[in-house]
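**Q** Below are the sequence and a predicted model for it; my questions follow.
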Amino acid sequence: MTAAKSTARHKPRADHTTPARPARAVRESRQRILSAIREAATEEFSLHGLKGTSTQAIAERAGLTKPQLHYYITGKEELYNELLDSVMQAWKIEFAPPGLSDPAEILAHYIRAKLDHAFDQPRVSRIFTREILDGGHNLGRYWPNARTWVQKEVGIINGWMARGLMKPMNAHLLLMHIWAMTQHHADFALQLHHICGPLDREAVAQDLIPFILRGCGLVQD
């Protein structure tokens, strides 16, 4: 037997017993990591805003190293803009959904939807508020669309007033007041907790909805 044959005979064969990681498992793992990154970014941005948040802090909260984080994202601005997009989309609540025509029912539905967002996604709401307090420099591209869909809501409310269905008032300010009173439960949740104690969402709705409707002349005392 020659040396060449001996070497060939004892050459290790490729191990085919461990298959390559399935593509589905790779995708699921990637999605889990991206979800952890988004969750960490949401918490950091809601606490510190864009300027006060570092990619190092996001990485640590997500359980990653900074190089690992940058394998999935280019920078914190990418995550921040993604979260701002989600805020603006979530706030585009359908003002007058099909099946509702009575002004009181439409406003009650709208107020409940805004309260739900405040209770369910308080950190996302606080990200928007911090951006406003920091000067709103990252919101320029959102204002044209925001004005468009707000104007549609204003048009509906003005139509009610023109038909004598509710008291005359500034429709823009009515919407701002609704936003302020509902978003308060997200942005000032800590204050509410210490002063009022735990608040039940339904109890808040039962107080707030008649309060606003009465001011609009849609509920009789």
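**A** Happy to help now that I have it.

**Q** From here on, just use CA atoms for contacts and neighbour counts.
**A** Noted.

**Q** The lengthiest helix in the chain packs against which elements?
**A** In the chain, assigned by DSSP state H, the helix with the most residues is helix 23-48. Helices and strands touching helix 23-48, by 3 or more Cα pairs under 8 Å, 6 or more residues apart in numbering; DSSP states H and E, are helix 55-62, helix 76-90, helix 122-133.

**Q** And these: which comes nearest Arg38?
**A** Nearest to Arg38 among those is helix 76-90 (7.1 Å), distances taken as Cα to Cα.

**Q** for the closest one, the distance to its chain's centre please.
**A** Taking Cα atoms, centre = their mean, to the nearest Å, one finds helix 76-90 lying 8 Å from the centre of the chain it belongs to.

**Q** Report all helices and strands that that helix contacts.
**A** By 3+ Cα pairs under 8 Å, 6+ apart, helix 76-90 packs against helix 23-48, helix 122-133.

**Q** make it 10 Å
**A** With contacts defined as 3 or more Cα pairs under 10 Å, 6 or more residues apart in numbering; DSSP states H and E, helix 76-90 has these neighbours: helix 23-48, helix 55-62, helix 103-120, helix 122-133, helix 143-162.

**Q** Those helices: which one's closest to Arg9?
**A** helix 23-48 (35.0 Å).

**Q** got the buried residues for that closest one?
**A** Neighbour counts over helix 23-48 (16 or more other Cα atoms under 10 Å) mark Ile33, Leu34, Ala36, Ile37, Arg38, Ala40, Ala41, Thr42, Glu43, Glu44, Phe45, Ser46 as buried.

**Q** Adding distance to Arg141 as columns, could you present these in JSON lines?
**A** Formatted as JSON lines, the buried residues of helix 23-48 follow (distance: Cα to Cα, whole Å):
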{"residue": "Ile33", "distance to Arg141": "29"}
{"residue": "Leu34", "distance to Arg141": "25"}
{"residue": "Ala36", "distance to Arg141": "27"}
{"residue": "Ile37", "distance to Arg141": "25"}
{"residue": "Arg38", "distance to Arg141": "22"}
{"residue": "Ala40", "distance to Arg141": "25"}
{"residue": "Ala41", "distance to Arg141": "21"}
{"residue": "Thr42", "distance to Arg141": "21"}
{"residue": "Glu43", "distance to Arg141": "24"}
{"residue": "Glu44", "distance to Arg141": "23"}
{"residue": "Phe45", "distance to Arg141": "20"}
{"residue": "Ser46", "distance to Arg141": "21"}
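
**Q** Alongside the first one, take a look at this:
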Amino acid sequence: MPQPTSCPPSPPGPEAPPGRPRQGRERILRAIREAAIAEFSRHGYRGASTQAIAERAGLTKPQLHYYIRSKEALYEELLQEVLNGWANAFTLDAGSNDPRTVLASYVRKKLDYALDNPGLSRIFTSEVLGGGPHLGRYWPLAVASTQEKVDLIDRWIAEGRMRPLDARMLLMQIWAMTQHYADYEAQVQVMLGLAPGEPIAREPIARQITTFVLLGCGLAPD
């Protein structure tokens, strides 16, 4: 996955870290990324501070700014990471005539990505809840990507491979169901009777969401 972008080459200030081997630098960038995900996912863009990110990463604030251009640049990089992850992982096979297999795979990949990257998922959700001020460049690409999926589902419907429905709403319902388990993790833990930090068993969730989706499309689950 992408790492936080470093500043343009320049001599470090008096509090900047001394020269380090590449492995050490990569470790620091990973720590910054993890700290930023934790802070932004909990507090949103406005509520998170570079001071808190630096402390969580084990750095001073001047050291943090040696590795990043700004709070906004770090936030937008993480936001773009989740958008790229979705774009790359959640494609539909346009040449397939088997909606059952394609939709089941789509549901599973979407759920796995959300549960494997809960912090990134919550960053995106928080951004949308705030009106999406950093998503202006993303929306045209998202609409175009979604339209490709809608066109494929509409073709399946026209060919009689699944029942008539609103393909765009179907996709949004899949997004809502799969992201729920990451975005509302605290509620999910309580409702499933899990101990704090106990992993969420994803197999039953994947089976149930897949069954809902396929039956809603007029397709018999495997």
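**A** Structure's in. What do you need? Given the structure is predicted, the values throughout are model-derived calculations rather than measurements.

**Q** Switch the helices and strands packed on helix 23-48 of the first structure over to TSV; also include distance to Met161 of the first structure and mean neighbour count.
**A** Below are those laid out as TSV (distance: least, Cα to Cα, whole Å; neighbours: other Cα atoms under 10 Å):
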stretch	distance to Met161 of the first structure	mean neighbour count
helix 55-62	49	18
helix 76-90	28	15
helix 122-133	31	20
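
**Q** Switch those helices over to TSV; also include distance to Val26 of the first structure.
**A** Below are those laid out as TSV (distance: least, Cα to Cα, whole Å):
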stretch	distance to Val26 of the first structure
helix 55-62	18
helix 76-90	22
helix 122-133	29
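
**Q** Among those helices, which comes closest to Lys114 of the first structure?
**A** helix 76-90 (9.4 Å).

**Q** now what about that closest one, what contacts it?
**A** 37-38, 41-42, 45, 49-51, 53-56, 58, 69-70, 73, 113-114, 117, 121, 124-128, 131, 138-139, 142-143, 145-146 (Cα atoms under 10 Å, 6 or more residues apart in numbering).

**Q** likewise stretch 200-218 of the first structure?
**A** With Cα under 10 Å, 6+ apart, stretch 200-218 of the first structure has contacts from 102-105, 107-112, 115-116, 118-119, 161, 165-169, 174, 177-178, 181-182, 185, 219-221.

**Q** could you flag which of these are buried?
**A** 103-104, 107-112, 115-116, 118-119, 161, 165-166, 174, 178, 181-182, 185.

**Q** rewinding a little: adding distance to Pro97 of the first structure, write the helices and strands packed on helix 76-90 of the first structure out as a markdown table.
**A** Converted to a markdown table, those look like this (distance: least, Cα to Cα, whole Å):
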| stretch | distance to Pro97 of the first structure |
| --- | --- |
| helix 23-48 | 30 |
| helix 55-62 | 38 |
| helix 103-120 | 8 |
| helix 122-133 | 23 |
| helix 143-162 | 12 |
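
**Q** Out of those helices, the one nearest Lys5 of the first structure is which?
**A** helix 23-48 (39.5 Å).

**Q** separation between the residue mapped onto Thr55 of the first structure from the second structure and Tyr66 of the second structure?
**A** The alignment partner of Thr55 of the first structure in the second structure, by TM-score structural alignment, is Thr50. Thr50 of the second structure is 12 Å from Tyr66 of the second structure, where distance means Cα to Cα, to the nearest Å.

**Q** Also Ile209 of the second structure?
**A** 45 Å.

**Q** before we move on, what about Arg46 of the second structure?
**A** Distance from Arg46 of the second structure to Tyr66 of the second structure, by Cα to Cα: 21 Å.

**Q** Comparing these two, which shows the higher neighbour count?
**A** Remark: of Arg46 of the second structure and Tyr66, Tyr66 carries more neighbours, 20 against 10, as counted by other Cα atoms under 10 Å.

**Q** To which residue of the first structure is the more buried one aligned?
**A** Per TM-score structural alignment, Tyr66 of the second structure is aligned with Tyr71.

**Q** Can you name the helix or strand that that match falls in?
**A** helix 66-72 (DSSP states H and E).

**Q** Which strands or helices does that helix pack on?
**A** Looks like helix 66-72 of the first structure contacts helix 23-48, helix 55-62 (3+ Cα pairs under 10 Å, 6+ apart).

**Q** Just give me the mean distance for it relative to the second structure.
**A** Its aligned residues in the second structure lie a mean 0.7 Å from helix 66-72 of the first structure after superposition (mean Cα distance after the TM-score superposition for the first structure).

**Q** Pull the distance from that helix to the chain's centre.
**A** With Cα atoms, centre = their mean, you get 23 Å for helix 66-72 of the first structure.

**Q** Name the residues that touch that helix?
**A** 30, 33-34, 37, 55-60, 62-64, 73, 75-76.

**Q** how far off helix 55-62 does the longest helix of the first structure point, in degrees?
**A** Inter-element angle recorded for helix 23-48 of the first structure and helix 55-62: 120 degrees (by axes from the mean of the first three to the mean of the last three Cα atoms, to 10 degrees).
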